[in-house]
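1. need a structure here:
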Amino acid sequence: MEKHLIQPAIAALLSFVIAVRAYKRKSLNLSGAVSGFIVMFIHLAVNYRFGAMLLVFFFTSSKFTKFGEDRKRKLDADFKEGGQRDWIQVLFNGGIATLLVLTSWKLIGSQDRCLDSKESRIITALIGGIIGQYCCCNGDTWSSELGILSNEEPRLITTFKPVRRGTNGGVTKAGLLAAAAAGSVIGLTFVVMGFFTTKCTSDVTVKQLFVIPLSALAGVCGSVIDSLLGATLQFSGFCTVRKKVVGKPGPTVKRISGLAVLDNNAVNLVSILLTTAITSIAFLYIF
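-> Here you go, the predicted structure:
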């Protein structure tokens, strides 16, 4: 097999196996598995480092989504067994990064590059955006899935008043720490993979280590933006019949916070867009 066909072949095989496994384990429904296969294939076929970040996000977030399911079932009105994601959630969580990955492929093919604005500002910005996207997604998922299980009483991020668990915009210290850890894991993955896939000068190599703390900040940034949008533009109310926090107004629902302007997917998309842009710009100046 020709050398330039090996990576796409590996990408196709690995993406297929993971998509089927995720479908069987109910992490993805059928539409989510198909779209997930496409997104994974593009990432891995273009650059193994991009694929590694996506896979770390997918596996860790899926694991934490299933963690404490019995308790979440009692708290979350939109609880899904296994945390099944559909094609909309897959594209909202990976679509922007996929476009950035394809742009990178168009410019430099499957080459892996160090973060160095002196060599290429646009590639540094693209890589920063991809890292920012997955730090945001991972940070939001970890903070949501672990924060709701915290014994600490959540507080609305806009007023700091105590709110019920599951309220959009409710934050805890544990949730914010989880977001920082989630971002760090993405940054660490990028740095460690780089030792095997790139060759940088010594000074540039040392500077790559800054990716880890910056990724932690990106994880927190994404989580905070998500919480701010959730507290203001996403409706939260308590259903007196179901005894759960719900995301839509109704005759039996007492409003807690927010306006019914954005749903959860829209909040995720806006927070991803903002975090991706902020991280991309920050990487331009720092690297």
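
2. every contact and neighbour count from this point should use C-alpha atoms.
-> Will do.

3. where along the stretch 51-200 of the chain do the strands fall?
-> Using DSSP state E, counting those that start in this stretch, the strands of the stretch 51-200 of the chain run over residues 155-156, 170-171.

4. looking at those, which is nearest to L91?
-> Closest approach to L91 among these is made by strand 170-171 (25.3 Å; CA to CA).

5. the stretch 1-150 of the chain: helices as residue ranges?
-> Secondary structure of the stretch 1-150 of the chain (DSSP state H, counting those that start in this stretch): helices at 3-24, 30-46, 48-66, 69-75, 87-108, 121-147.

6. list the contacts of the residue nearest the centre of the chain.
-> Central residue of the chain (CA atoms, centre = their mean): C137, 1.4 Å from the mean position. The neighbourhood of C137, defined by CA atoms under 8 Å, 6 or more residues apart in numbering, consists of 57, 93, 219, 222, 268, 272.

7. pull up the distance across stretch 167-177, start to finish.
-> Start-to-end span of stretch 167-177 (CA to CA, to the nearest Å) is 18 Å.

8. so for that stretch, what gets flagged as buried?
-> Buried residues in stretch 167-177, counted by 16 or more other CA atoms under 10 Å: 167-172, 174-177.

9. over to stretch 274-281?
-> 274-281.

10. so which of those belong to helices?
-> Of those, the ones assigned to helices by DSSP state H are 274-281.

11. distance to I130 added to those residues, as CSV?
-> Below are those laid out as CSV (distance: CA to CA, whole Å):
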residue, distance to I130
L274, 12
T275, 10
T276, 7
A277, 10
I278, 11
T279, 9
S280, 8
I281, 12
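
12. the structure of the following sequence is requested for comparison with the preceding one:
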Amino acid sequence: MTSPVRRAGAFAALCTLSLAVPLFGPMAAAPVAAVVLLAAFVVSGGPLFDLFAFPDDYEDERLYGLITFVLAATALGVIAVTSSMSLSIFVGSVLLIGYGNLAEQLTRVRTDAAVVHASAFCVGGSLAAVVGQTATLVLLGTSLEGAFPSIVFLAVSGALLAALLRDVLLLYDDPIVMLSVGLLSWLLAELEPEIGATVIAIALVVTVAFGYASYALGAASVAGMLTGILLVLLTIVFGGYDWFAVLISFFAIGSLSTKFRYEEKAARGVAEDNDGARGSGNVLGNAAVALTAVLGYAASSAELLPGGADLFLFAFAGSVATAMSDTLSSEIGGVFDQPRLITTLEPVDPGTDGGVTWQGELAGIAGAGVVAGIAYGFFPEVGAVGAVVIVAAGVVGMTVDSLLGATLEGSVLGNQGVNFLATLSGAVVCALLALGLSAAVFW
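-> Next up is the predicted model:
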């Protein structure tokens, strides 16, 4: 059986064949993919089989891992040829997976540290994607003037998503990861981010520093760190540092509240698992709506979506206010006795889903107020009335979270699903209230 490093090297070399598409054209490159796919079906043993075979392939004597990988690359290539997706995104995505995996496997030989593995994948994959995109543009005769910052942004965003998915999925699910990276990069490219070399350099320094700090301080797992870095990077690029200030307030204050009297909460059975380190599910459950609002704002600004961009700003602030309110109400309220079920006000045990305390409710209101205050300070369009709207939306979202916890959590929804629906409700309420106020002012 071949070593993981040799297999990763073979797949990386195979990924390099994707350059045949911009070099010779789609029609000339198609036979290359057909030959590789046919060989994957025919070869059932020998050195070539050993070179590409995953452990599970030996049982069936078929290179299923190679087959699915080639099919995924072919599908992504077909999308690129038949749609507005750039061929540079296709090549960059394929090379990202191949060489990112090779970089990760090389580090696995020397260390078992998961954070080193993820970092190696991101660095190796990003560099390969940058080279792949640049080479494709050169081969196609496209000018590179002003394109490099966007190339780096797409490469790093794709690498972060790929590393996150590989952490959540199996290492053998690279075909799914490749397609996901290509589609995300296509979406981000369509939003046409206006970024310069200085902007992307500072954004990368800020996001990497934020991610490392969250991991080093025990506030996030490796998957949580990757998720946070990706969310922050997209927020800075498409929203700006004022949007980042709103988002980072939740991550910072929420993490501190998790550590607040942690041992006491652990003894009461209401503390976060993993010593308070939040995973990707927790981060996404609380921030996915905010990220969607950022991308919606960018799409609206690029006139890809109808409607005012300011509504997405209020949706963003409302979702973050909800996440902050819910986190503080749970973490602060968890150290106090005599919680009551929000639906009946009957006393319940600490940690019961849907149980609330008056101390926790006050903390939640204060958390929404912090987000509203930051939004008021950074966004002139928010104003005093808009700040009140953000607080109200945060409280509504926090209440929805408690109601769902008391009624559906555990039987229908998991904790992350409850968090997602709560932040969604806060975002919708905030946007609707802002829309109503703007209509009232207009009339």
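
13. let's see the PyMOL selection covering just the buried ones among the contacts of C137 of the first structure.
-> In PyMOL, a selection of the buried entries from the contacts of C137 of the first structure looks like this (16+ other CA under 10 Å):
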select buried, resi 57+93+219+222+268+272
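
14. report the two of the contacts of C137 of the first structure separated the most.
-> F57 and N268 (14.9 Å).

15. so what does the one helix or strand A163 of the second structure maps to touch, helix or strand wise?
-> A163 of the second structure is part of helix 148-168, with elements assigned from DSSP states H and E. With contacts defined as 3 or more CA pairs under 8 Å, 6 or more residues apart in numbering; DSSP states H and E, the packing partners of helix 148-168 of the second structure are helix 87-108, helix 114-139, helix 174-190, helix 197-216, helix 222-238.

16. for those, which one ends up most surrounded?
-> helix 87-108 (a mean of 28; mean count of other CA atoms under 10 Å).

17. next, count neighbours for G51 of the first structure.
-> 22 (other CA atoms under 10 Å).

18. doesn't V39 make contact with it?
-> No. Using CA atoms under 8 Å, G51 of the first structure makes no contact with V39, being 9.2 Å away.

19. how about the nearest residue to whatever residue of the first structure lines up with L226 of the second structure, chain neighbours excluded?
-> Applying TM-score structural alignment, one finds that L226 of the second structure aligns to V34 in the first structure. Closest residue in space to V34 of the first structure, ignoring its immediate chain neighbours: A19 at 7.2 Å, by CA to CA, 6 or more residues apart in numbering.

20. distance-wise, check that neighbour relative to M40 of the first structure.
-> 9 Å.

21. follow-up on the earlier one: what is the nearest of the ones in helices among the buried residues of stretch 274-281 of the first structure to A125 of the first structure?
-> When those are compared against A125 of the first structure (criterion: CA to CA), the nearest one is S280, at 4.7 Å.

22. that closest one matches what in the second structure?
-> In the second structure, the residue matched to S280 of the first structure (TM-score structural alignment) is A431.

23. who touches that match in this structure?
-> 311-312, 314-315, 318.

24. for V116 of the second structure, same thing?
-> T107 are the contacts of V116 of the second structure under CA under 8 Å, 6+ apart.

25. do the same with the one 4 residues further on
-> Residues in contact with A120 of the second structure (CA under 8 Å, 6+ apart) are 100, 103-104, 107.

26. again, but for G367 of the second structure
-> 321, 324-325, 328.

27. roughly how far apart are it and L226 of the second structure?
-> Counting by CA to CA, the gap from G367 of the second structure to L226 of the second structure is 25 Å.

28. how about Y376 of the second structure?
-> 29 Å.

29. that older thread, now the helices and strands packed on helix 148-168 of the second structure as CSV including distance to V335 of the second structure?
-> Listed next are those as CSV, based on distance: least, CA to CA, whole Å:
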stretch, distance to V335 of the second structure
helix 87-108, 42
helix 114-139, 32
helix 174-190, 41
helix 197-216, 24
helix 222-238, 25
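
30. can you tell me which of the ones you listed is nearest to A372 of the second structure?
-> helix 222-238 (17.7 Å).

31. quick check: angle from the closest one to helix 280-301?
-> Orientation of helix 222-238 of the second structure against helix 280-301 (axes from the mean of the first three to the mean of the last three CA atoms, to 10 degrees) gives an angle of 10 degrees.

32. for helix 222-238 of the second structure, packing partners?
-> Against helix 222-238 of the second structure (3+ CA pairs under 8 Å, 6+ apart) you get helix 114-139, helix 148-168, helix 197-216, helix 241-259, helix 280-301.

33. for those, give me JSON lines that also has distance to A40 of the second structure.
-> Shown next, in JSON lines, are those (distance: least, CA to CA, whole Å):
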{"stretch": "helix 114-139", "distance to A40 of the second structure": "25"}
{"stretch": "helix 148-168", "distance to A40 of the second structure": "23"}
{"stretch": "helix 197-216", "distance to A40 of the second structure": "39"}
{"stretch": "helix 241-259", "distance to A40 of the second structure": "46"}
{"stretch": "helix 280-301", "distance to A40 of the second structure": "35"}
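
34. ok, back up a step: could you work out the most separated pair of the contacts of A120 of the second structure?
-> Most distant of those, by CA to CA, are G100 and T107, 11.0 Å apart.

35. any chance of a markdown table for the contacts of A120 of the second structure, columns distance to G276 of the second structure?
-> Below are the contacts of A120 of the second structure laid out as a markdown table (distance: CA to CA, whole Å):
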| residue | distance to G276 of the second structure |
| --- | --- |
| G100 | 30 |
| A103 | 30 |
| E104 | 27 |
| T107 | 28 |
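
36. now stretch 246-262 of the second structure: buried residues?
-> 246-251, 253-255, 257-259, 262.

37. so which of the residues you listed is the closest to R278 of the second structure?
-> S255 (8.6 Å).

38. for the closest one, give me its contacts.
-> 219, 276.

39. counterpart of it in the first structure?
-> By TM-score structural alignment, S255 of the second structure lines up with S62.

40. and its match, how far from R21 of the first structure?
-> The value you get for S62 of the first structure to R21 of the first structure, if CA to CA is used, is 12 Å.

41. now A118 of the second structure: closest residue in space, sequence neighbours ignored.
-> Residue nearest to A118 of the second structure in three dimensions, not counting chain neighbours: A163, with 6.1 Å by CA to CA, 6+ apart.

42. do G68 of the first structure as well
-> L149 (7.3 Å).

43. what does the one you found correspond to in the second structure?
-> That one, L149 of the first structure, aligns with V335 by TM-score structural alignment.

44. hang on, that match packs against A266?
-> No. Assessed by CA under 8 Å, V335 of the second structure is found out of contact with A266, at 9.8 Å.
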